[in-house]
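Novice: next input, structure requested:
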Amino acid sequence: MFKDLYDVIVVGAGHAGCEAAAAAANMGAKTLLVTMNLQTIAQMSCNPAMGGIAKGQIVREIDAMGGYSGIVSDRTAIQFKMLNKSKGPAMWSPRVQSDRMRFAEEWRDMLENTPNLDFYQEMISGLLFDGNAIAGVKTSLGIEIKGRAVVLTNGTFLNGLIHIGEKQFGGGRAGESAAFGITEILKDRGFESGRMKTGTPPRVDARSIDFSKLQEEPGDAYPQKFSYSNLSQPLQEQKSCYMAYTSPLVHDLLRSGFDRSPMFNGRIKSIGPRYCPSIEDKINRFADKERHQLFIEPEGWKTREMYVNGFSTSLPEDVQFKALSSVVGFEKVKFLRPGYAIEYDYFPPTQLKHTLETKLVDHLYFAGQINGTTGYEEAAAQGLMAGINAVLKLREQEPLILKRDEAYIGVLIDDLITKGTEEPYRMFTSRAEYRTLLRQDNADERLTRKAFDIGLASESRLRRMEEKYAKAQDVVTFFKETSVTPAEVNPILVARESAEIVQSDKMFKVFSRPQIDLAAMRELEKVQAFLADKDLDDEILEQAEIIVKYSGYIEKERNQADKLQRLEDIKIPESFDYMQLKSMSIEARQKLTAIKPITLSQASRISGVSPSDISVLLVHMGR
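Specialist: Below is the predicted model:
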């Protein structure tokens, strides 16, 4: 069945596996995607949504790099929202509610229309090695499939264990069996593994909810989209979400089941996501809060299934039902399935290189929840980068490692490799020190050229991006070079409660004021005349406005990034012996030896490595 040698074998078809397979195949590698069930490719295991705070930036970056997540999200969206619009552009984050079934269907359709990509359905229970390198995989039927590189994206399936109250059973997801064998093989090769936990809320029948008692949450009046390409369009029609609230009565009913909760009776020993806690964890940790928000999200256009976001739980099903039935609007609720928690194996990501290749086995890559992350977007980003770097290494080309000032994806991977994680890692804007540079609106400017250089973006897409930013820069130049008199602009300033000018000044300076937006500037005849003969869409004008408003901050962050780049340019030999540096702390020597950073900048971000330790390294390296 498998006589040919594959370039890349991807194990698992979740968000990480799909992006890894698409990237490798689109770069021309002969690729095989192996999954336990071809009917659940790109399954949204938890909430039916893509994007959100910082996660939306990641989806935009994936799209700019030639990935599929943005296109699929646009084509299957049922609602679009730009979050944090009341804050500055660096905080804006796109998010869509997705049609769960169409999302998986669209992913499979795109993958099946990707050249160089084969599929196979079976559990992978073994790995093949050739000395210190991976040589392929072995299925549960004993079939050996040879491959030059392997990407493991096993999600929550490695020795997965599902908990509902005092009941527990093996599974990687509701209705699907766990995967066995891989963890033990990797541990025998010297890998360190651990256990993590995540959970999901009950799904309920929309026909049993009284929506008149809930708060409606519609989408944006003028929805945008994720993808920078012309392969998707903004939504013309949207579905609403709804908001409900728990109460002291609901909390008391939930507490009544704590003695049967696997979280509190010791059955679950692993750590769950700090920023997406279960409902029992929330009422325990925040006992002073009388209520918590619940977001009621539709699962699609044609289904009545609803996702109760904020009610993730592993409590017994009867306790779940009694508590949710006491939420206003849910008095007659009917469950389609109860919530549950799941424990699974992961491998601390400090065992990886920044390419996501393992340090112990050549050409073996990990991506997604196997690295201790949580979230579709984080997984997809890792899959994309693992697939790219697997192909680049096979070609003996330089790896693609995104820096912290280049992408949220770079922040994500650098955090995992240099700091590791003992709880499910989730991306936030606060994790990025250069978030003014890493905005959702400019991901194409930051990354399209890199995608083009490795063969994941077409020349026409690159040229379209360059034209967009050239036009935006023309607008900025106009404001920088054109003056305005007090008589022309003061009426506009007074109307917006901004101080009047006493002499002519450049429009750029006036436009930079926080009270003045593009709509205000368009009241000026000079601006109207300039824009009249220009072919400029809203995206270009918004880009120009952000550049004007943020120019000072952008320049400041760019200078800071350039200064730190000096440390990034100082490479550390892979065979460097840190233990010889006796003037360095023993903790630093041990951490550096284990993680093996490739630059001095990466070394400086490792927990336990102090500035004085970096100084010792600088002296030793003659700097």
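
Novice: all contacts plus neighbour counts: C-alpha atoms, from now on.
Specialist: Fine.

Novice: elements contacting the longest helix seen in the chain?
Specialist: When the chain is parsed with DSSP state H, its longest helix is helix 538-568. Judged by 3 or more C-alpha pairs under 8 Å, 6 or more residues apart in numbering; DSSP states H and E, helix 538-568 is in contact with helix 459-481, helix 507-511, helix 600-604.

Novice: now do the last one: distance to the chain's middle.
Specialist: It stands for helix 600-604. Chain-centre distance of helix 600-604: 24 Å, with C-alpha atoms, centre = their mean, to the nearest Å.

Novice: quick one more, to check against the first:
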Amino acid sequence: MFQKYDVIVVGAGHAGCEAAAAAANMGSKVLLITMNMQTIAQMSCNPAMGGIAKGQIVREIDALGGYSGIVTDKSMIQFRMLNKSKGPAMWSPRAQSDRMLFASTWREMLEATPNIDFYQDMVNELIIENGVAKGVITGLGHKIHSDAVVLTNGTFLNGVIHIGEKNFGGGRVAEKAATGITEQLVSLGFESARLKTGTPPRIDGRSLDYSKMEEQKGDEEMVGFSYEPIEKLAASNQKSCWVTYTSSEVHEILRTGFENSPMYQGRIKGSGPRYCPSIEDKINRFAERERHQLFVEPEGWNTVEIYVNGFSTSLAEEVQLKALRQVPGFENCKMFRPGYAIEYDFFPPTQLTVSLETKRIKKLFFAGQINGTTGYEEAACQGLMAGINAHLAVKNEQPLVLKRSEAYIGVLIDDLINKGTDEPYRMFTSRAEFRTLLRQDNADIRLTEISYRLGLASQQRMERVLEKIEKVKEVKSVLNSTAIEPAESDEFLKGVSSSPLVSRQKAAQLLLRPNIDLKEMISSIPSLAEKLNGYSAEVLEQAEIQMKYDTYIEKEKELVGKMNQLENLAIPENFNYDKLVSLSNEARQKFMKIQPRTLGQASRISGVNPSDVQILMVYMGR
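Specialist: Purely as a prediction, here's the structure:
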């Protein structure tokens, strides 16, 4: 019934969709298996993409030829660039999406991608031959063979849903859990553990009083995520979100449900997400706070359903509703469905190599929540990398490994495989030591060439990036060579509360002053307007950032150069650490478990000291 495939991808969430698209676009024949064809690319939790550090990841996915940015741009109902009051390293795009349009657009794009077949069934066993993944066995008993397998099981592996004292098996509400795979992998020597995540109640928007909430509109400039020329939503057509707050009364009602809470009664064993805690977690951990912010987010264009961001909970349904009705604007709210917690299996990611291939089984890759991460964006980028590397493994080519200095994606994977995680991992800008280099605005400049070499980015896309780089150089050249006269700049400088020029000054020097914006400079100073009026906003912004932050960028490049000295020192495969008697016991155990490829990777393993790395360096003649 089934042909043999190059790559089988198990699970069609954000990780699985990106994995299937990447492998197929590189030329692999791919089978995407999902338990429900109607929930491909489902936004299981909030109807939004991007945010702090996550927006950078989506732009990197796009630059590498993934689909998440394109789908988000086509389905967004609101766009905001977060952290604009801070430096560009912190700017993070975020979009509210139409939940149903997002999923249908993803499915349409996958169906339009040559080389992808689909099949609806549960996978409950892997075909393993001589330590190599050779396919899967489905719930209906089908044996489907392949040269590589990518597991992206999300929250479905032995998933259990909790609402108050009720609990039942499921990977999402109204969807059954996946069984068999965990048990098989554990029998093969893999280590597994449990994690927990949760989701808030969904509310009927017709029952809310928005006059009691703060309106949160979208930006007037629709930057979006994809570097492709996709027609964006008109700024004036965006849907608003709203902000309201809990209160001490709300907290008191919630506390009445604690005695039957699955979390406090010990029925949930898995660790929950530190940076996206449940509302009961918040009022316990931050008992001194009298209120917590809630974001009231529409689920789409053609629905009244509302997502209550910030009110994730697993308390009893009646407690959830009673507490919500004390929130301003929610006095008469009607609930579509309650919030719930979900507990599921994951595999600590120190069991993976840098390519996301498992160490125990060749040609078997893990991506997404199976690795202990949380969030669509973190899952999608892992799926992309796993799909790319599954294809390369099938072709017996070297894997694609992004360094920490090249992409947030590189930071995420490096963190996971070296440090592991015992709670759902979430990306933040603070995790990236080279965040001035890894900005959302330059992801195309950083990564498109890699994507082009892999065959994921088109010639046209590569040419657009080269043209952008050239035009940025032209703008910088104009700014460095154009002298501004005091008379033509006086009015502009006065308007931005900056001291007037006493003599001619190069435009580049003027741009370095605080509160000076390049676009405003061009529109106010005739000699600049004459030379720079034809350049796009994207090019002008890139030139401005490069010039204003040149010192910081160069300093980070120097640090990258020093770090790369360690990254380029390879450790022999199957190195015997027992003969290094000077190593600390912890370092020896960690090195033997993780088997770092380079001294740089060895230096970042949790529990390894600088002296341990020096011992390795001395032994290797460095």
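
Novice: related to what we said a few turns ago, what's the angle from the longest helix of structure 1 to helix 459-481?
Specialist: Orientation of helix 538-568 of structure 1 against helix 459-481 (axes from the mean of the first three to the mean of the last three C-alpha atoms, to 10 degrees) gives an angle of 100 degrees.

Novice: how far does helix 538-568 of structure 1 sit from its chain's centre?
Specialist: 22 Å.

Novice: ok, average deviation of that helix from structure 2?
Specialist: In the superposition with structure 2, the average deviation recorded for helix 538-568 of structure 1 is 1.0 Å (mean C-alpha distance after the TM-score superposition for structure 1).

Novice: now do the buried residues in that helix.
Specialist: Judged by neighbour count using 16 or more other C-alpha atoms under 10 Å, the buried positions of helix 538-568 of structure 1 are 540-541, 543-550, 554, 557-558, 561, 567-568.

Novice: show me which pair in the residues you listed is furthest apart.
Specialist: Leu541 and Leu567 (36.6 Å; C-alpha to C-alpha).

Novice: closest to Pro262 of structure 1 out of the helices and strands packed on helix 538-568 of structure 1?
Specialist: Across these, closest to Pro262 of structure 1 is helix 600-604 (C-alpha to C-alpha), at 38.9 Å.

Novice: run through who's touching the helix or strand that comes right after the closest one.
Specialist: Per DSSP states H and E, helix 600-604 of structure 1 leads on to helix 611-620 as the next helix or strand towards the C-terminus. Contact partners of helix 611-620 of structure 1, identified using C-alpha atoms under 8 Å, 6 or more residues apart in numbering, comprise Leu581, Ser583, Met584, Ser585, Ala588, Leu600, Ala603, Ser604.

Novice: any idea of the angle helix 611-620 of structure 1 forms with helix 538-568?
Specialist: Using the same axes, to 10 degrees: helix 611-620 of structure 1 against helix 538-568 is 70 degrees.

Novice: mean deviation (superposed) between helix 611-620 of structure 1 and structure 2, please.
Specialist: Counting by mean C-alpha distance after the TM-score superposition for structure 1, helix 611-620 of structure 1 comes out at 0.5 Å.

Novice: in that helix, what's buried?
Specialist: By 16+ other C-alpha under 10 Å, the buried positions in helix 611-620 of structure 1 come out as Asp613, Ile614, Val616, Leu617.

Novice: closest one of the residues you listed to Pro486 of structure 1?
Specialist: For those, the minimum distance to Pro486 of structure 1 (C-alpha to C-alpha) is 54.6 Å, reached by Ile614.

Novice: which residue in structure 2 aligns with that closest one?
Specialist: Using TM-score structural alignment, the partner of Ile614 of structure 1 in structure 2 is Val613.

Novice: from Asn130 of structure 2, how far off is its match?
Specialist: Per C-alpha to C-alpha, to the nearest Å, Val613 of structure 2 is found 35 Å from Asn130 of structure 2.

Novice: swap in Ala386 of structure 2?
Specialist: 22 Å.

Novice: these two: which is more packed in?
Specialist: Using other C-alpha atoms under 10 Å as the criterion, Ala386 of structure 2 and Asn130 rank with Ala386 on top: 34 against 8.

Novice: superpose on structure 1 and give me the mean offset of the strand or helix carrying that one.
Specialist: In this assignment (DSSP H and E), Ala386 of structure 2 forms part of helix 376-394. Here the mean offset of helix 376-394 of structure 2 against structure 1 after fitting is 0.4 Å, by mean C-alpha distance after the TM-score superposition for structure 1.

Novice: and what about Asn442 of structure 2, helix, strand or coil?
Specialist: Here Asn442 of structure 2 is helix, with the state taken from DSSP: H, G, I helix; E, B strand; the rest coil.

Novice: OK, contacts around the residue nearest to it when sequence neighbours are not counted?
Specialist: Distances taken as C-alpha to C-alpha, 6 or more residues apart in numbering place Gln542 nearest to Asn442 of structure 2, at 7.6 Å, with adjacent residues excluded. Taking C-alpha under 8 Å, 6+ apart, we find Gln542 of structure 2 in contact with Asp441, Asn442, Val472.
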